[in-house]
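In: Take this sequence and fold it.
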Amino acid sequence: MSRVGHLPVEIPEKIEVTVEDNVVTIKGPKGELSQEINEHLDISLEDNTITINRSTNSRDDKCVHGLSRSLVINMIEGVINGFEKKLELNGVGYRVQKQGSNLELKVGYSHPVVIEPAEGIELNVEGNDKIIVSGIDKQKVGETAANIRAVRPPEPYNGKGIKYIDEHISRKEGKTG
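Out: All right, here's what the predicted structure looks like:
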């Protein structure tokens, strides 16, 4: 039983929500997002609240019930405030530059790595070692940040690489001998 899925979602004043054929579209001050919800779930819009109910108690329907509610809440949060992830480069000579809307990473390879943002994603640079990925779609922001981190993941011996600002790297000792 999904405890999260049964809770109603409050719609703030600035938000416009439409539901058509299990596609939820949310418009807000920062943009517009739409998400297709499982056809076994019933979405009802009443008096500034969205409720999601499931028609059957099958295992698959129970699995997507809470997920669907979380997706709707994330869409509302995204069109109001947006999401952002911050990354940091650690290493001698590691730096990042912004070229138009793209990022150019110099992280120890023989060539610079160019990252192009997905649609709706904005990449910003603070100094020459911090990257801010921002947008209204939580999934795209997280995926873009993960792709940037995957260019040079942090290694445990020296701590060099690209990491999230709040990420802790467990350090290992080198060989003794």
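In: C-alpha only now, for contacts and for neighbours.
Out: Will do.
In: Mind giving me the packing neighbours of the helix ranked longest in the chain?
Out: In terms of residue count, the longest helix belonging to the chain (DSSP state H) is helix 59-80. Contacts defined by 3 or more Cα pairs under 8 Å, 6 or more residues apart in numbering; DSSP states H and E place helix 59-80 against strand 23-28, strand 31-36, strand 49-54, helix 138-151.
In: who's in contact with the next helix or strand after it?
Out: Once helix 59-80 ends, the next helix or strand along the chain (criterion: DSSP states H and E) is strand 83-90. Here strand 83-90 makes contact (Cα atoms under 8 Å, 6 or more residues apart in numbering) with 95, 129-138, 141-142, 145, 149, 159-165.
In: To check against the first, give me the structure of this:
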Amino acid sequence: MSRIGKKEIIVPKNIETNIDKSTISISGKKGKLSYNVSNSIKIETQNNRIKLIKQDNTKKAQAIYGLSRSIINNMVIGVSQGFTKQLIIQGVGYRAQMEGKSLILNVGYSHPVKIQPPNNIEIKVENNTSITIHGINKEIVGQTAAKIRAIRPPEPYKGKGIKYENETIRRKIGKAGK
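Out: Now for the predicted structure:
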């Protein structure tokens, strides 16, 4: 059984929280996020701390309890610091560039792949092989990074493709010659 839901969320002084029935809104210097909490969970705030309380003792309530706590904690971190994902492009001739707000990838296809980022997501390209995705919503930042990586995932023989910064690719040995 998860004990994540029992932990209190410490809210920094420059973050403002607003609870309206089952909706919690958190705003900070980076932006504003809101989340609808399930009816089986009650939210209490006490001097810069948020605590979640289960209303009933079912398996579903327990699962939503930990999930809600994690989402609200990620919202607090997002509006204060933000989230960042780094992608690295490896391969001869593989490169990325920005055209306005769109990301253009040349990764071995007959055509360049154009990606339009979602709202509130900022994409930067450094030295044509490093892509940085930054935003306040952890879920959207991760989903955007996964979509970009899915265009050309790293392959195990030569290691070519788009990979996360700290990802290790298990390399395979090619055909053994006689």
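In: TM value for the aligned chains?
Out: Superposed pair, TM-score by TM-score structural alignment, normalised by the length of structure 1: 0.98. Supporting alignment: 177 aligned residues with a Cα RMSD of 0.8 Å.
In: can you tell me the mean distance of the longest helix of structure 1 from structure 2 after alignment?
Out: Its aligned residues in structure 2 lie a mean 0.6 Å from helix 59-80 of structure 1 after superposition (mean Cα distance after the TM-score superposition for structure 1).
In: Next, the buried residues of that helix.
Out: The neighbour-count check on helix 59-80 of structure 1 (16 or more other Cα atoms under 10 Å) flags 61-62, 64-66, 68-69, 71-72, 74-80 as buried.
In: Next: stretch 88-106 of structure 1.
Out: Applying 16+ other Cα under 10 Å to stretch 88-106 of structure 1 flags 88-91, 94-98, 103-106 as buried.
In: Which of the contacts of strand 83-90 of structure 1 fall in strands?
Out: Among the contacts of strand 83-90 of structure 1, the residues falling in strands (DSSP state E) are 95, 130-135, 161-164.
In: Filter the contacts of strand 83-90 of structure 1 down to the buried ones.
Out: Buried residues within these, defined by neighbour count using 16+ other Cα under 10 Å: 95, 129-138, 141-142, 145, 149, 159-164.
In: For the helices and strands packed on helix 59-80 of structure 1, give me JSON lines that also has distance to residue 116 of structure 1.
Out: Listed next are the helices and strands packed on helix 59-80 of structure 1 as JSON lines, based on distance: least, Cα to Cα, whole Å:
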{"stretch": "strand 23-28", "distance to residue 116 of structure 1": "26"}
{"stretch": "strand 31-36", "distance to residue 116 of structure 1": "21"}
{"stretch": "strand 49-54", "distance to residue 116 of structure 1": "36"}
{"stretch": "helix 138-151", "distance to residue 116 of structure 1": "9"}
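In: Which one of these lies nearest to residue 15 of structure 1?
Out: Nearest to residue 15 of structure 1, of all the helices and strands packed on helix 59-80 of structure 1, is strand 23-28, at 4.9 Å by Cα to Cα.
In: Against structure 2, what's the mean shift for that closest one, could you check?
Out: Mean deviation for strand 23-28 of structure 1: 0.5 Å (mean Cα distance after the TM-score superposition for structure 1).
In: who's in contact with that strand?
Out: With Cα under 8 Å, 6+ apart, strand 23-28 of structure 1 has contacts from 14-19, 32-37, 72, 75-76, 79-80.
In: And the residues you listed, which of them are buried?
Out: Buried subset of the contacts of strand 23-28 of structure 1 (neighbour count, 16+ other Cα under 10 Å): 17, 19, 32-34, 37, 72, 75-76, 79-80.
In: and which of those residues is nearest residue 7 of structure 1?
Out: residue 72 (12.0 Å).
In: any idea how far the closest one is from residue 97 of structure 1?
Out: Taking Cα to Cα, to the nearest Å as the measure, residue 72 of structure 1 and residue 97 of structure 1 are separated by 35 Å.
In: what does residue 35 of structure 1 give?
Out: Taking Cα to Cα, one finds residue 35 of structure 1 at 34 Å from residue 97 of structure 1.
In: How about residue 176 of structure 1?
Out: Taken as Cα to Cα, the span from residue 176 of structure 1 to residue 97 of structure 1 is 38 Å.
In: How about residue 84 of structure 1?
Out: Relative to residue 97 of structure 1, and taking Cα to Cα, residue 84 of structure 1 is found at 19 Å.
In: Please apply the same query to residue 2 of structure 1.
Out: Counting by Cα to Cα - residue 2 of structure 1 and residue 97 of structure 1 are separated by 45 Å.
In: try residue 13 of structure 1
Out: Applying Cα to Cα, the value for residue 13 of structure 1 to residue 97 of structure 1 is 39 Å.
In: got it, and residue 75 of structure 1?
Out: Counting by Cα to Cα, the gap from residue 75 of structure 1 to residue 97 of structure 1 is 30 Å.
In: now do residue 42 of structure 1
Out: 47 Å.
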